[in-house]
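Asker: A structural model of the following input is requested.
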Amino acid sequence: MPDPTRLRDSTQIVLPSQALEGLREEIESRFVVTVVPEDEHYRIIGSPVEIKDAGEFLTRNGVRLP
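Answerer: Next up is the predicted model:
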């Protein structure tokens, strides 16, 4: 049986709110993901493939991933 933590990590990225400043609209238009605002951070949720691609895009744009 798969480890739930590993599955969650492959289907979401959690970032501080300021990390997506100026990039949220582009993330939502380029990738099939849902961006959910929560308190002081954003949760980007999608398939493992979309999360991987979105993570690479964020990294190329200077966002440090956890």
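Asker: drop to CA atoms for contacts and neighbour counts, all remaining ones
Answerer: Fine.
Asker: At which residues are the helices of the chain located?
Answerer: 4-11, 24-30, 48-60 (DSSP state H).
Asker: what angle do the first one and helix 48-60 make?
Answerer: Going back to what we said before, that points to helix 4-11. 60 degrees (axes from the mean of the first three to the mean of the last three CA atoms, to 10 degrees).
Asker: contact partners of helix 4-11?
Answerer: Identification of contacts with helix 4-11 by CA atoms under 8 Å, 6 or more residues apart in numbering yields 45, 46, 47, 48, 51, 52.
Asker: Please give the structure of this sequence too, so both can be compared:
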Amino acid sequence: MTDPSRLRDSTQIVLPTEDLDGLREEIESRFVVTIVPEGEQLRIIGSPVEIKEAGEFLTKHGVRLP
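Answerer: You can find the predicted model right below:
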């Protein structure tokens, strides 16, 4: 059986809010994702393909992913 935490990891990215400064609008326009604020963090939610591509985009722009 598939581990639920593994599925969550492939469908979301959780980052401090400031990590998306200047990138949030581009993420929302380039990828089919939902960005949900949670206190001082943002949760980026999408399909595994979109999350992978969004993660690669963020990495190329200097954002360290957990």
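Asker: Can I get the helices of structure 1 in CSV including distance to residue 18 of structure 1 and mean neighbour count?
Answerer: Output for the helices of structure 1, formatted as CSV (distance: least, CA to CA, whole Å; neighbours: other CA atoms under 10 Å):
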stretch, distance to residue 18 of structure 1, mean neighbour count
helix 4-11, 21, 12
helix 24-30, 10, 13
helix 48-60, 13, 16
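Asker: and the gap between residue 38 of structure 2 and residue 14 of structure 2?
Answerer: According to CA to CA, to the nearest Å, residue 38 of structure 2 and residue 14 of structure 2 sit 9 Å apart.
Asker: Comparing those two, which shows the higher neighbour count?
Answerer: Using other CA atoms under 10 Å, the more surrounded residue of residue 38 of structure 2 and residue 14 is residue 14, with 17 against 12.
Asker: you'd agree that one is up against residue 43?
Answerer: Yes - using CA atoms under 8 Å, residue 14 of structure 2 is in contact with residue 43, at 4.5 Å.
Asker: roughly how far apart are residue 51 of structure 2 and residue 6 of structure 2?
Answerer: From residue 51 of structure 2 to residue 6 of structure 2 the distance is 13 Å (CA to CA).
Asker: now swap in residue 52 of structure 2 and tell me
Answerer: Taking CA to CA, one finds residue 52 of structure 2 at 13 Å from residue 6 of structure 2.
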